Structures are given as C-alpha cells and as structure tokens.
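Engineer: Take a look and give me a structure for this.
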Amino acid sequence: MSTSVNRPGTWTFLTHHARVLLEIARDPQARVRDMAASIGITDRAVQGIVSDLHQAGYVTIDRVGRRNEYSLNLDAHFRYRTEANLPVRLLIDMFAQHDLPKSGAQAPPG
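Structural biologist: Have a look, this model is predicted:
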C-alpha cells in the first residue's frame, strides 16, 4: 500500500468527539454553529456529539438566557480500555498548551 508523500491521508488522530470537547474547553459559551464551522462538520453532527458527551458525563449544559454554557468534567476518564485510567484533563491540557502564545511572544491583550 503506497501513498503519495505530497498528498496527506484522510484520517486524523483526533475524533470529532475529541475536537468538540476541545472547542468547548476553548470557549464554554461557543455556539453549535461556530463549533461546527471550526471543526468542519455539520451543526447536526455537533449537536449529536454534544449530546453524547453530555450523556456520558463529560459535559454539563446550562441554559443562560438564549444560549448554552458548557462545563467539562475534566476528571472523567477516557472510554477506551487502554486509556480508561487516564482523565480527559490530559487531552485538554495538552491542547491548552498548544493554544498558548509561543515563548517570547506577547499574549494578546484582554
């Protein structure tokens, strides 16, 4: 099986569930449509994933006015058996570090 060096494959390491979880971690007041646009999936797909994450105890949803505000259960553990002893906090922390300004760069104001 050979693939072109210049053409990346279609698979990625992170699932859409992980990407939605990360979007919520980045902005707990994010709208479904904004998460969908950022990830590149449909609003309906994000709604289903948020529902999955909520039902599994990873996300709490609070209605604030006309919007939802999400909070994460960072102590919830991964679902797959080989990572079941690890909290999702590790994933969030890894990507939170990724989102920080590079060393030597100034943080954006506010």
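Engineer: C-alpha only now, for contacts and for neighbours.
Structural biologist: OK.
Engineer: who does the stretch of helix or strand residue 50 belongs to touch, helix- and strand-wise?
Structural biologist: Assigned by DSSP states H and E, residue 50 falls within helix 43-55. Counting by 3 or more Cα pairs under 8 Å, 6 or more residues apart in numbering; DSSP states H and E, the packing neighbours recorded for helix 43-55 are helix 16-26, helix 32-39, strand 59-64.
Engineer: most tightly surrounded among these?
Structural biologist: With neighbours defined as mean count of other Cα atoms under 10 Å, the helices and strands packed on helix 43-55 peak in mean count at helix 16-26, which reaches a mean of 19.
Engineer: which residues sit against it?
Structural biologist: 30, 35, 39, 46, 49-50, 53, 70-72, 92, 95-96 (Cα atoms under 8 Å, 6 or more residues apart in numbering).
Engineer: now that helix, how far from the centre of its chain.
Structural biologist: The chain centroid and the centroid of helix 16-26 are separated by 1 Å under Cα atoms, centre = their mean, to the nearest Å.
Engineer: just the angle between that helix and helix 32-39, please?
Structural biologist: 120 degrees (axes from the mean of the first three to the mean of the last three Cα atoms, to 10 degrees).
Engineer: Following up with a second sequence; could you model it the same way so I can compare the two?
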Amino acid sequence: MGERWTIFTNHAAVLLYLLEHPGATIRRIADDLGLAERTVVGILRDLRCDGYLLVQKEGRHNVYRVNPEGPMRRPEHGGMTIHQFFVRVLRDLEQARMTIQNHIQKGGHRPGDGGREPELSERL
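Structural biologist: Modelled structure (predicted):
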C-alpha cells in the first residue's frame, strides 16, 4: 500500500469539523484533527478571509459559522457555492451507492475487496 492519505485537505477537514463543532477552540480542533495549533490558526484565517467562515465572539471564545454561500474556488466546480457543491456530491454519492448495491445483489464484488468473496458477516 502507498502512504496514508485522505480525501480532504486540512482546510476541508477544519471546515467540515466546524459544521459539527462551531464553538470548538483552536486547541480542540487541532487535537481532534491531529494538526498543530499554528496550522489551525492559519487555516481559520484563510477560511475567514476568503468568506467561508463567519466568526462571532461569544464571551472569551469565538464561534465559527460556515458560510454555505461561500464560493467553490476550483474552475471545474462551475461557480457553485459550498451548499450547491455538497448537495450535488450527496446526490452523486447516493446514485453511486445504488449502482454498487445493484452490482452486489447481482453477485458482483464490492469495490476495494480485491475480488475476494465477501465474508458471511458482510453478506448479512
């Protein structure tokens, strides 16, 4: 196998984390995502400056709100907002899930199983 890799960049990981934990501290974000606090500070600055995060001060802490209207930056995403992008991703993932489920029901192998027969527990 190759080196360990992930689907999402650190920026995406922080953004997705803040959807579930808007009141998280920098230390908590760093600890939970396995990042250095300095890295998290830089990512939060980038996301805020580019309009992906709205930051509100509540007492001594910041609360981070993801801006669903933030623009996707890659040209191939056709000027979609974050919200539009994830709606599309969810739709496409559901279609892919149904295709794979139909394939398995017809006796095919699961993606990533190397062509092996599924264990009994996996078939139940």
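Engineer: Overlay them and tell me the TM-score.
Structural biologist: Once superposed, chain against chain, the TM-score is 0.71 (TM-score structural alignment, normalised by the length of structure 1); 88 aligned residues with a Cα RMSD of 1.9 Å.
Engineer: Distance to residue 77 of structure 1 added to the helices and strands packed on helix 43-55 of structure 1, as CSV?
Structural biologist: Output for the helices and strands packed on helix 43-55 of structure 1, formatted as CSV (distance: least, Cα to Cα, whole Å):
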stretch, distance to residue 77 of structure 1
helix 16-26, 13
helix 32-39, 23
strand 59-64, 12
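Engineer: tell me, the helix holding residue 50 of structure 1 lands on which residues of structure 2?
Structural biologist: Under TM-score structural alignment, helix 43-55 of structure 1 corresponds to residues 37-49 of structure 2.
Engineer: dump the residue contacts of the nearest residue to residue 69 of structure 1 once chain neighbours are set aside.
Structural biologist: Excluding its sequence neighbours, the residue lying closest to residue 69 of structure 1 (Cα to Cα, 6 or more residues apart in numbering) is residue 29, at 4.7 Å. The contact partners of residue 29 of structure 1, by Cα under 8 Å, 6+ apart, come to 67-70.
Engineer: Export the residues you listed as a markdown table, with columns for secondary structure, distance to residue 76 of structure 1 and neighbour count.
Structural biologist: What follows is the contacts of residue 29 of structure 1, written out as a markdown table (DSSP: H, G, I helix; E, B strand; the rest coil; distance: Cα to Cα, whole Å; neighbours: other Cα atoms under 10 Å):
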| residue | secondary structure | distance to residue 76 of structure 1 | neighbour count |
| --- | --- | --- | --- |
| 67 | strand | 25 | 13 |
| 68 | strand | 21 | 16 |
| 69 | strand | 19 | 18 |
| 70 | strand | 15 | 20 |
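Engineer: superposed on structure 1, where does the match of helix 43-55 of structure 1 end up, distance-wise?
Structural biologist: Here the mean offset of stretch 37-49 of structure 2 against structure 1 after fitting is 0.4 Å, by mean Cα distance after the TM-score superposition for structure 1.
Engineer: what's that stretch in contact with?
Structural biologist: Against stretch 37-49 of structure 2 from outside (Cα under 8 Å, 6+ apart): 10-11, 14-15, 26-27, 29-30, 53-55.
Engineer: Could you rerun that using 6 Å?
Structural biologist: Residues from elsewhere that reach stretch 37-49 of structure 2 (Cα atoms under 6 Å, 6 or more residues apart in numbering): 11, 30, 53.
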